[in-house]
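Peer 1: After the sequence you'll find the predicted model.
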Amino acid sequence: MRSGEVATHAGVNLQTLRYYERRGLVEDPPRSASGYRSYPAETVDIVRFVKRAQGLGFTLDAVAELLHLASGGPEGCDAALTLAQTRKTELDRRIDDLTRMRDSLAELVATCDRPRTDRQCPLLQSLHIDRDESR
């Protein structure tokens, strides 16, 4: 398969495919006599694997490790599980942080219609508290 075919079948653009090659996620393909890259058909599956893993929030470094584990034996499953649990913990932490931020902003928005003297700005108050605590 040529580069454009791989990119089309995998649902990425050509620059993405080239970037994955540079990162070592996709092996450099052999070239035909005329100089065109000639990818094996499984390259499409690899690129799709990378995109699905990225969609779950894995970094490209973690994706590289997952690709390595996917080609291994039963210990690969345990290592992949550890990576997934770590990623889930990170996402849970981010979700908690984002929920707190959203709630603070919702409270701020709810007070914006009040007269200035009656407003409470939890966001600004929390920023002042954090600044005072850092001294």
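Peer 2: Good, I have the coordinates. Numbers count the residues shown, from 1 in each chain.
Peer 1: from here on, contacts and neighbour counts on C-alpha atoms
Peer 2: Fine.
Peer 1: same for the helix or strand where Ala110 lies, what does it pack against?
Peer 2: In the assignment (DSSP states H and E), Ala110 maps to helix 75-111. Packing partners of helix 75-111 (3 or more CA pairs under 8 Å, 6 or more residues apart in numbering; DSSP states H and E): helix 60-70, helix 122-133.
Peer 1: hold the first one in mind and look at this next one:
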Amino acid sequence: MKIGELSKHTGCEVETIRYYEREHLLPTPPRSDGNYRQYSEADAERLQFIRHCRSLGMSLDDVRTLQRFQANPEMACDQIDAMLDRHLLQTEAQIETLQKLQKQLQTLRNACRDHLDARQCGILQNLERAASRSDCVCHAEHSAMEK
């Protein structure tokens, strides 16, 4: 199948397919007489594998590692286990960071509950305070927690 067909078949953008080829995650496909890339069903499966890994937040290096294990199925999977454990820790840290951000945004949102004009808006006033290096409500609690 041509690259456009592969794109439709997998739901992956053409440019992303080309990018994965440049990154050597997908092998360079043979060309037709008309110089079109010719992909196989195995290429489609490999692309779906890559997409699934990426949807789980795995890096390109992680995908390469997993592909090495696919190519060498007799290898022990300890390295895969460790990679996923690291990914879980990173994800937990990201969740914690996002929860802090959510709390800060909610605090900032609570600074303006009335329908006022912009010069009286508590959100805008706090953002302006932060821009002038003064404390704003969303970082005041965060700063106190760090001390």
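Peer 2: Ah, there it is. On a predicted model such as this, the values are computed, not experimentally measured, just so you know.
Peer 1: so can I have TSV of the helices and strands packed on helix 75-111 of structure 1 showing mean neighbour count and distance to Glu107 of structure 1?
Peer 2: Putting those into TSV (neighbours: other CA atoms under 10 Å; distance: least, CA to CA, whole Å) gives the following:
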stretch	mean neighbour count	distance to Glu107 of structure 1
helix 60-70	17	37
helix 122-133	12	7
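Peer 1: Compare those helices and report which one is nearest to Asp96 of structure 1.
Peer 2: With CA to CA as the criterion, Asp96 of structure 1 lies closest to helix 122-133 of these, at 16.2 Å.
Peer 1: In contact with the most centrally placed residue in structure 1, which residues?
Peer 2: Closest to where the C-alpha atoms of structure 1 average out (CA atoms, centre = their mean) is Gly57, at 3.1 Å. Gly57 of structure 1 sits next to Arg87 when contact means CA atoms under 8 Å, 6 or more residues apart in numbering.
Peer 1: will you turn the helices and strands packed on helix 75-111 of structure 1 into TSV that also has distance to Val44 of structure 1?
Peer 2: Putting these into TSV (distance: least, CA to CA, whole Å) gives the following:
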stretch	distance to Val44 of structure 1
helix 60-70	14
helix 122-133	47
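Peer 1: just checking, what residue in structure 2 corresponds to the residue nearest to the centre of structure 1?
Peer 2: Correspondence of Gly57 of structure 1 to structure 2, assessed by TM-score structural alignment: Gly57.
Peer 1: Then Asp28 of structure 1?
Peer 2: Aligned counterpart of Asp28 of structure 1 in structure 2: Thr28 (TM-score structural alignment).
Peer 1: Noted, bye for now.
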